[in-house]
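In: Attaching a predicted model along with its sequence, questions to come.
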Amino acid sequence: MRTTELAGSGPGLRVDDPATAPPGALRALLWEHGVLHLPRFPRDPEALTALARSFGEPQTVFPAGHRVPGQPHVRLQSNVRGLGANAGGQYWHADGSFVPDTPLVTVLTCDEAPDAGGETLFADLRAGYDALPGALRAEVDGLDGGFPCRRIAEQDMRRATAMRTVVLSEAERNRKLAELTDFVRPLVAAHHTTGRRALVLNEYWLRDVPGRTPEEGRRLLDLLYGEVTRPDRVYRHRWSVGDVLLWDNASVLHKALPAAPGRRKITRRITAAVRPGVPREAPGRTAGRPGPHRARPAPEPAPAAPAP
């Protein structure tokens, strides 16, 4: 197995010939570097699902119309109207952080790459936390973030209905809402395996800081995003057909850039969650603090950002 640092700045490592990696080597590299580029990894659905399963339990894609046919865990994404899920995510986020238990890892492969635009950016939440001044770091260690996800989803669905852009059936909308709640979680968490501390952020679903005025909370979150997404902490991945990326949702945020007008981008994604009965985070993650999330009504959200 041969590894090289990814070009430019930010998190990540390129792993050539990953099939030759000793057992557990990819896991160790992922927890250390946050993002792995696996250019020669097999891209058939079975191999990609097995890769995700080596980290956790592959999640079933919902709604069913976004699945690769015959592959319940593989999500088809594109900027082509009517082909799979809309390739949104053009804001800083971790996959699945609209639910309390964010997926552990994401596997993404590219089937059609634009020749202009369409890059994915990755920002290091650990480096951003480490770089905070000591007083600010201590302050953030004691704060929660409000994720009013059900309220946001209800707003989005009302907007989609009014604009006649609804893509889910009523039954699918009800199921989606039933899976969502408003919750709070600490703004800092220790990694479930390494114990390294990182910020917990999401530009769309994280709306407030309980105990702070909306203005104070917004200023603090803007400061944290600015620290995490500094150019020297961001890796910019330009996609080629056949690329496979694997990333750790506890360590990095990512953000998709739009493809240039008229260019197509088609990808397939698998997310893996913690297996039932397996502790997600190390004990004593935040001494004397509540657990990683608490379901309770969050404060009224700020005006909604553009829908993902």
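Out: The structure has been received and is ready for your questions.
In: okay, CA-based contacts and neighbour counts for the rest of this
Out: Noted.
In: Check the gap between the residue nearest to residue 218 when sequence neighbours are not counted and residue 50 for me.
Out: Excluding the flanking residues, the one nearest residue 218 by C-alpha to C-alpha, 6 or more residues apart in numbering is residue 208, at 6.8 Å. Residue 208 sits at a distance of 37 Å from residue 50 (criterion: C-alpha to C-alpha, to the nearest Å).
In: Look at the two and report which has more neighbours.
Out: A direct count of neighbours by other C-alpha atoms under 10 Å for residue 208 and residue 50 places residue 208 higher, at 26 against 13.
In: distance of the more buried one from residue 217?
Out: 6 Å.
In: try it against this one:
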Amino acid sequence: MTKICQLSLAVGARVHGVDLATDMSESTWSEIRNAFQQHSVLVFPGQNITVEQQKRFAERFGTLIVHDHLLPMTIEGHPECMVLHNNAQKPPGLNSWHTDNSGWLEPPLGTVLYAKITPRLGGDTLYSNMHAAYEALSPQIRDMLEGLKAVHDVKKAFGPDFANLQASLRKKGIDPNSHFGQFEPVEHPIVRTHPDTGKKSLYVSAPYITHIAGLSVLESRAILDLLYKHIETNEFVYRHRWHTGDLVVWDNRSVQHLAVADYHPQERLMHRMNIKGERPF
């Protein structure tokens, strides 16, 4: 029997009684889908699944994305599955709040991450509820943000500010400067509306954003710094301590996450899949 237990007052729920290695009934999927809309982050502990079984579950949420620049980091025959493998020779890269791939015109709906090897200590992932973050702003600030759009640029997220990411790509034969040079910046609303729930949330992904459209650099920085600090508020955050066999799926439209890079030189091995989303509105 499926049992869904809330993990924190902020965001997240743990799902018991579901074996993702087996076929899922429509009634079970309905419970999971409803829980996903309600809690935004779902944890399925103690899973023992193959890449195919992870893919089958992820495809329940939508079409999986194949990222050209990540192909050298995927499993052979499974271009949708990125291998996140860190150890003594490969320290973790990104260590900041973000939502996945916001620099694309249609960012991912969600992310499905499966823990194959976890460090003895460290390597947690933090999730912040962007619905709660929006609601906690004063009416005056919410009114000011309505209609504003932030400029997201892939080149910034894979630029010199993120040297570890650049190094990882270069080791796989991809030059970030030439590969991402073709990408044009995109504009996304700072306050976006969830297409399923209708709720409003903040959508500010710091690694990608260069400025706010129509504002000066000084004005943009003042507003963005305020929002970046705001989303870190403890009351919005759930901290997940990973265990081998955990599968976590989260909604990139309503949460931001931060993978804490505190476990080097221990080993951490994850399989990640992104679900195709829509253009934010």
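Out: Thanks, I have it. Being a predicted model, the structure only gives us computed values, none of them experimental.
In: quick one: contacts for the residue nearest the centre of structure 1?
Out: For structure 1, the residue nearest the mean C-alpha position is residue 94 (1.8 Å; C-alpha atoms, centre = their mean). Taking C-alpha atoms under 8 Å, 6 or more residues apart in numbering, we find residue 94 of structure 1 in contact with 102, 201-202, 249-250, 252-254.
In: In structure 2, what residue corresponds to it?
Out: Counting by TM-score structural alignment, residue 94 of structure 1 lines up with residue 99 in structure 2.
In: Excluding covalently adjacent residues, which one is nearest to the equivalent of residue 58 of structure 2 over in structure 1?
Out: Using TM-score structural alignment, the partner of residue 58 of structure 2 in structure 1 is residue 52. Spatial nearest neighbour of residue 52 of structure 1, chain neighbours left out: residue 272 (5.7 Å); criterion: C-alpha to C-alpha, 6+ apart.
In: quick one: which helix or strand includes the counterpart of the residue nearest to residue 218 of structure 1 in structure 2?
Out: In structure 2, the residue matched to residue 208 of structure 1 (TM-score structural alignment) is residue 211. Using DSSP states H and E, residue 211 of structure 2 sits in strand 209-212.
In: Who are the packing partners of whichever helix or strand comes after that strand?
Out: Where DSSP H and E defines the elements, the next helix or strand beyond strand 209-212 of structure 2 is helix 217-230. Judged by 3 or more C-alpha pairs under 8 Å, 6 or more residues apart in numbering; DSSP states H and E, the packing partners of helix 217-230 of structure 2 are strand 209-212.
In: The strand it packs on vs structure 1, mean deviation?
Out: Superposing on structure 1 places strand 209-212 of structure 2 at an average distance of 1.4 Å from its equivalents, by mean C-alpha distance after the TM-score superposition for structure 1.
In: Please work out how many residues are found near the nearest residue in space to residue 252 of structure 2 that is not next to it in sequence.
Out: Spatially, and ignoring its direct neighbours in sequence, residue 252 of structure 2 is nearest to residue 110 (4.9 Å; C-alpha to C-alpha, 6+ apart). Close neighbours of residue 110 of structure 2, defined as other C-alpha under 10 Å, add up to 26.
In: And the residue mapped onto residue 110 of structure 2 from structure 1, how far from residue 161 of structure 1?
Out: Superposed on structure 1 with TM-score structural alignment, residue 110 of structure 2 falls opposite residue 105. From residue 105 of structure 1 across to residue 161 of structure 1, the span is 33 Å (C-alpha to C-alpha).
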